[in-house]
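K.L.:
missing the sequence, but the structure's below:
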């Protein structure tokens, strides 16, 4: 069986925000609270055949590795080259150097090009492989496709299809304004992990970069996934509050484990 484990569920700034004393940030930093404490978005995939895989490697990577009691990973999939998704690559490369190994990272070619332009020395310790074409890893066929990321440009979503059984799931952390073609891989999933920074975001649409929960719920009615977990959450989302979500929708929390069990 494959396990999906949430190690970070926060947006680009995480929760608490250093500058903020709102109720959510105050609870997140309190000694006796912290249900709303959110490191930058990252998930861990555990499978006997492929070992430990991470999706993204943000600046909280070291803390997330410690929380998971991990000293190394087998490979990392990258969604895009924004700092909250690649900021931990420098630390990972240094860990690989001390371990005397080469890190294995997979990303679309244009994402790799952006990373290499910014951090050319990473190639000494991390081997980057383009995955614009579908790849196989363990029991899964993995494909990715470019999605709109609003004012922040683009990101990639990852779809996992089991090689021998009927089970498909998608990780799409940073998206808004998806075209019809970009939505096609999202229909009829067993599991969808979707980024939603706010419950209802009132800023001008053209200034935004991620769907809010209300927009996501409308789209989910069309896509009809069996199960949905929201991630990439800002300090607008309070996990102590009952939002009245349908039973197959919920907010992810750090440490939450999901068994990906094909029929």
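P.N.:
Yes, it's here. This structure is a prediction, so every number in the text was calculated from the model and none was measured.

K.L.:
Only C-alpha atoms from now on, for both contacts and neighbour counts.
P.N.:
OK.

K.L.:
which residues sit in contact with residue 132?
P.N.:
With contacts defined as CA atoms under 8 Å, 6 or more residues apart in numbering, residue 132 is in contact with 107-109, 143-145.

K.L.:
and those, which two are the farthest apart?
P.N.:
109 and 143 (13.4 Å; CA to CA).

K.L.:
joint contacts of these two?
P.N.:
By CA under 8 Å, 6+ apart, the residues touching both residue 109 and residue 143 are 131-132.

K.L.:
Please identify which of the two sits among more neighbours.
P.N.:
Higher neighbour count among residue 109 and residue 143: residue 143, with 19 against 14, using other CA atoms under 10 Å.

K.L.:
what's the closest non-adjacent residue to that one?
P.N.:
residue 134 (4.5 Å; CA to CA, 6 or more residues apart in numbering).

K.L.:
which residues touch that neighbour?
P.N.:
141-144.

K.L.:
Strands of the stretch 1-150 of the chain, start to end?
P.N.:
Taking DSSP state E, counting those that start in this stretch as the test, the strands found in the stretch 1-150 of the chain are 2-8, 42-47, 51-55, 75-77, 103-107, 126-130, 135-137, 140-148.

K.L.:
could I get the contacts of residue 134 as JSON lines with distance to residue 11?
P.N.:
Putting the contacts of residue 134 into JSON lines (distance: CA to CA, whole Å) gives the following:
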{"residue": "141", "distance to residue 11": "28"}
{"residue": "142", "distance to residue 11": "24"}
{"residue": "143", "distance to residue 11": "24"}
{"residue": "144", "distance to residue 11": "21"}
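
K.L.:
Please tell me which one of those residues counts the most neighbours.
P.N.:
Counting neighbours by other CA under 10 Å, the top entry in these is residue 144, with 23 neighbours.

K.L.:
does the residue nearest to that one when sequence neighbours are not counted belong to a helix or a strand, and which?
P.N.:
Leaving aside its sequence neighbours, residue 144 sits nearest to residue 158 (CA to CA, 6+ apart; 4.4 Å). Assigned by DSSP states H and E, residue 158 belongs to strand 154-162.

K.L.:
and the angle from that strand to strand 103-107?
P.N.:
Interaxial angle of strand 154-162 relative to strand 103-107 (axes from the mean of the first three to the mean of the last three CA atoms, to 10 degrees): 110 degrees.

K.L.:
for comparison:
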């Protein structure tokens, strides 16, 4: 199995819209470092049989897939229904055309209810022919209940995302936990023994109301002791080279296009 980090930024990406010259607000990061340019958080899991599982369809989806050279997606998993994780849903119609069928998609019942409210046209019956809109083949998943997909056993993990819930995902020795501010004992137990962990870390110090800060992440790492921890969903104070120079061994910043072989 291989994993590609499509995007490692926060909900506004980096640079954010604005800036003195209108070409972007870089916050406290160095604009000359290309790994500080971050799109919205997403990954692709490359299954053992060669098929690709996309996690979330953020607003940068077209750019992310073309930038990383990924020309086909075989299934989608949604972690939650926030816009930075679902607003690229319309690009699934192109993936439908490549796949030739409605896209197998996996989410909790609450996420499906929200997506049906906001993207009702996606859920109309597909009767064959040209994909002029996205079409999904929906599957319900739930925290704590593993499911099988392309030879991979995937465990959804319930996460506290401040004002809502999100899903982390564990596949063997790898786990992906974006958009989380607190992990309870059940979640930590589900992550026990993980070796490669991609985890939300929005700030270099204290927690954001909906996202973990570095102090919290380091506490989780002390408990779980993964061999490798990669930070994602990084905000405008998370400079790549500063993090490389100051993070303890075993923890590193991710970057868009990074490939892992967990």
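P.N.:
That came through fine. Owing to the predicted nature of the structure, the values given are computational and were not obtained by experimental measurement.

K.L.:
TM-score for this pair?
P.N.:
Remark: TM-score between the superposed chains equals 0.86 [TM-score structural alignment, normalised by the length of structure 2]; 245 aligned residues with a CA RMSD of 2.1 Å.

K.L.:
Check the gap between the nearest residue to residue 236 of structure 1 once chain neighbours are set aside and residue 238 of structure 1 for me.
P.N.:
What sits nearest to residue 236 of structure 1 in space, not counting adjacent residues and going by CA to CA, 6+ apart, is residue 198, at 5.4 Å. The gap separating residue 198 of structure 1 from residue 238 of structure 1 is 10 Å, by CA to CA, to the nearest Å.

K.L.:
next one: residue 116 of structure 1
P.N.:
37 Å.

K.L.:
swap in residue 170 of structure 1?
P.N.:
Residue 170 of structure 1 is 24 Å from residue 238 of structure 1, by CA to CA.

K.L.:
quick one, which of those two is more surrounded?
P.N.:
The residue with more neighbours, out of residue 170 of structure 1 and residue 238, is residue 170; 23 against 20, by other CA under 10 Å.

K.L.:
Assumed the more buried one was part of a strand.
P.N.:
Yes: counting by DSSP: H, G, I helix; E, B strand; the rest coil, residue 170 of structure 1 falls inside a strand.

K.L.:
quick one: what's aligned to it in structure 2?
P.N.:
Matched by TM-score structural alignment, residue 170 of structure 1 corresponds to residue 175 in structure 2.

K.L.:
helix or strand for the closest residue to that match other than its chain neighbours, which one?
P.N.:
Excluding its sequence neighbours, the residue lying closest to residue 175 of structure 2 (CA to CA, 6+ apart) is residue 197, at 4.9 Å. Here residue 197 of structure 2 sits within strand 196-200, counting by DSSP H and E.

K.L.:
just residue 214 of structure 1 next, same as before
P.N.:
Using DSSP H and E, residue 214 of structure 1 falls in helix 213-223.

K.L.:
Tell me roughly how far that helix lies from structure 2 on average.
P.N.:
After superposition onto structure 2, helix 213-223 of structure 1 sits on average 1.1 Å from its aligned residues (mean CA distance after the TM-score superposition for structure 1).

K.L.:
how far off strand 191-195 does that helix point, in degrees?
P.N.:
Between helix 213-223 of structure 1 and strand 191-195, the angle comes out at 150 degrees (the same axes, to 10 degrees).

K.L.:
Buried residues, helix 213-223 of structure 1. List them.
P.N.:
Within helix 213-223 of structure 1, the residues that qualify as buried by neighbour count (16 or more other CA atoms under 10 Å) are 213, 215-217, 220, 223.

K.L.:
With distance to residue 40 of structure 1 added, can I get those residues in TSV?
P.N.:
Formatted as TSV, the buried residues of helix 213-223 of structure 1 follow (distance: CA to CA, whole Å):
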residue	distance to residue 40 of structure 1
213	18
215	22
216	20
217	23
220	24
223	26
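
K.L.:
Identify, from those, the entry nearest to residue 35 of structure 1.
P.N.:
The closest of the buried residues of helix 213-223 of structure 1 to residue 35 of structure 1 turns out to be residue 213 (CA to CA; 19.1 Å).

K.L.:
Quick check: chain neighbours aside, which residue is closest to that closest one?
P.N.:
Spatial nearest neighbour of residue 213 of structure 1, chain neighbours left out: residue 199 (4.6 Å); criterion: CA to CA, 6+ apart.

K.L.:
Same question for residue 249 of structure 1.
P.N.:
Leaving out its chain neighbours, the residue that sits closest to residue 249 of structure 1 by CA to CA, 6+ apart is residue 228, at 4.8 Å.

K.L.:
so what's that neighbour up against?
P.N.:
Residues in contact with residue 228 of structure 1 (CA under 8 Å, 6+ apart) are 191-194, 248-250.

K.L.:
what does stretch 208-228 of structure 2 rub up against?
P.N.:
Stretch 208-228 of structure 2 is contacted from outside by 161-163, 179-182, 188, 191-197, 199-207, 229, 250-252, using CA under 8 Å, 6+ apart.

K.L.:
if you set the cut-off to 6 Å instead, what comes out?
P.N.:
161-162, 179-181, 192, 194-196, 201-207, 250 (CA atoms under 6 Å, 6 or more residues apart in numbering).

K.L.:
One more: stretch 29-48 of structure 1?
P.N.:
With contacts defined as CA under 6 Å, 6+ apart, stretch 29-48 of structure 1 is touched by 2-11, 14-15, 27-28, 52-56, 232.

K.L.:
Name the residues of it that are buried.
P.N.:
Within stretch 29-48 of structure 1, the residues scored as buried using 16+ other CA under 10 Å are 29, 34-47.

K.L.:
again with stretch 225-241 of structure 2
P.N.:
Counting neighbours by 16+ other CA under 10 Å, one finds that the buried residues in stretch 225-241 of structure 2 are 225-240.

K.L.:
Check stretch 174-192 of structure 2 too.
P.N.:
Going by neighbour count (16+ other CA under 10 Å), the buried part of stretch 174-192 of structure 2 is 174-183, 187-188, 190-191.

K.L.:
These in strands, which ones?
P.N.:
174-177 (DSSP state E).

K.L.:
I'd like to know which of those is nearest to residue 100 of structure 2.
P.N.:
residue 176 (28.6 Å).

K.L.:
OK, contacts around the equivalent of the residue nearest to residue 175 of structure 2 over in structure 1?
P.N.:
In structure 1, residue 197 of structure 2 lines up with residue 192, judged by TM-score structural alignment. Contact analysis of residue 192 of structure 1 by CA under 6 Å, 6+ apart lists 169-170, 228.

K.L.:
ok, then the element right after the helix or strand harbouring residue 230 of structure 1?
P.N.:
Residue 230 of structure 1 is part of strand 228-231, with elements assigned from DSSP H and E. Counting by DSSP H and E, the next helix or strand C-terminal to strand 228-231 of structure 1 is strand 249-251.

K.L.:
which residues in structure 2 does that following strand match up with?
P.N.:
Under TM-score structural alignment, the match for strand 249-251 of structure 1 in structure 2 covers residues 251-253.
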